[in-house]
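>>> pasting the structure only:
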């Protein structure tokens, strides 16, 4: 084989190697886009297009509020990674977290739908992230970890510096966790949460539990004019008799 032919073969081999590497890279990127982690990673290349917080979460006079924080970031193909955190300022920190892949129109519709049930305000991502991370840190003091898919979807704003926000947020009732039982919260979950909190509270402190029965009683009380007994009857551990 002549030197010219050898040179040509080397160039062809080098070209084929580059083509194979490129195909592998494209295949890897395509496979990555099938997972939420890959979608969020791709979305991080673009700026956040919308960040919204439930109004009640921004009111420190309502430190036991539960509400949503939503974030949207576009993909190169035009779709939007939509992430939602359900923030529980009363007790759990983050009660749920999930991500969806939607169109820009669906993103707007989803925000409008959430806001129709619980009014939301568009805000700077630094404020929203600080609210969420402060809630997680506060709940963590009582042994509670963020729920849902928090660890994965929180990467949506990995590049956002929440320390740039100076706003402070209050949590719990006078700083004490108040677990407000949701309609889908199982007795096992309630038991586990209350006992976890109880093990981390100081001497003489007890977690507060508000059950479905309490909520119904408060609703009935609002219709009547009788004195409502209040939370003092619910300051108990579930492993202790009432």
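Arrived safely. This structure is a prediction, so every number in the text was calculated from the model and none was measured.
>>> When you work out contacts or count neighbours from here on, use the C-alpha atoms and nothing else.
OK.
>>> Please enumerate the strands of the protein.
Counting by DSSP state E, one finds strands in the chain at the ranges 50-54, 66-74, 80-88, 93-102, 120-122, 178-180, 208-210.
>>> one more structure, for comparison:
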């Protein structure tokens, strides 16, 4: 009889471990980048900004922000190289509205930014990713995931043609070499 009770307790403990592990996996999935982007894609667009001189200088930033209130914003940012490398970096995070304003002001101080239609921005990203892939440069590893923040923004009706490369040819411009800190 005592062994029967011990077996029941062991089975109950095993089931509890499975439930706890399953809850932990579900929490990790909810905190994952795809889940956070999916939640953000349902929020209203707060702004979509692009570096004004993107095609003249070949490098710039695209920012898309979504949020139900201006106090809490889902910020996605894309570092673009229209001369050669395509989508070099992608970031996504939930930030306070004050930080978002600071970020936009800082970016605009380095290079003026202009407001663009989200459909135009999405088409730019997709076209740049396709062009850079065609010359051998894949977009940043998080691009496909973070690009989903555009949600149901359509590129239909956007007939913009973007001038990638310099004079139609890829031009690689090396960035500064930053010594490794040890």
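Good, I have the coordinates. What you are looking at is a predicted structure, and each value in this text was computed from that prediction instead of being measured.
>>> on that earlier part again, let's have the strands of the first structure in CSV, adding mean neighbour count and distance to residue 148 of the first structure.
Written out in CSV, the entries for the strands of the first structure read as follows (neighbours: other C-alpha atoms under 10 Å; distance: least, C-alpha to C-alpha, whole Å):
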stretch, mean neighbour count, distance to residue 148 of the first structure
strand 50-54, 24, 18
strand 66-74, 25, 13
strand 80-88, 25, 9
strand 93-102, 21, 4
strand 120-122, 18, 21
strand 178-180, 24, 17
strand 208-210, 22, 21
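>>> Could you say which one of the ones you listed comes nearest to residue 5 of the first structure?
With C-alpha to C-alpha, the closest approach to residue 5 of the first structure among the strands of the first structure belongs to strand 66-74: 48.9 Å.
>>> which one's the longest helix in the second structure?
What stands out as the longest helix in the second structure, according to DSSP state H, is helix 2-30.
>>> Columns distance to residue 172 of the first structure on top of the strands of the first structure, output as a markdown table?
Putting the strands of the first structure into a markdown table (distance: least, C-alpha to C-alpha, whole Å) gives the following:
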| stretch | distance to residue 172 of the first structure |
| --- | --- |
| strand 50-54 | 17 |
| strand 66-74 | 11 |
| strand 80-88 | 9 |
| strand 93-102 | 10 |
| strand 120-122 | 21 |
| strand 178-180 | 6 |
| strand 208-210 | 9 |
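>>> Show me what residue 181 of the first structure aligns to in the second structure.
The alignment partner of residue 181 of the first structure in the second structure, by TM-score structural alignment, is residue 174.
>>> Tell me the spacing between that match and residue 81 of the second structure.
Going from residue 174 of the second structure to residue 81 of the second structure by C-alpha to C-alpha, to the nearest Å gives 11 Å.
>>> got it, and residue 132 of the second structure?
Remark: distance between residue 132 of the second structure and residue 81 of the second structure (C-alpha to C-alpha) = 9 Å.
>>> From the centroid of the second structure, which residue is nearest?
For the second structure, the residue whose C-alpha lies nearest the mean C-alpha position (C-alpha atoms, centre = their mean) is residue 146; its distance is 3.3 Å.
>>> I'd guessed that residue sits against residue 92; true?
Yes - in this structure, residue 146 of the second structure sits in contact with residue 92. The criterion is C-alpha atoms under 8 Å, and the distance is 6.8 Å.
>>> So for these two, which residues contact both of them?
Counting by C-alpha atoms under 8 Å, 6 or more residues apart in numbering, the common neighbours of residue 146 of the second structure and residue 92 are 37, 76.
>>> residue contacts, residue 29 of the first structure?
By C-alpha under 8 Å, 6+ apart, the contact set of residue 29 of the first structure is residue 38.
>>> Onto which residues of the second structure does stretch 101-108 of the first structure map?
Applying TM-score structural alignment, one finds that stretch 101-108 of the first structure aligns to the residue range 94-101 of the second structure.
>>> mean shift between the matching stretch and the first structure?
With the two structures superposed, stretch 94-101 of the second structure lies on average 1.3 Å from its match in the first structure, counting by mean C-alpha distance after the TM-score superposition for the first structure.
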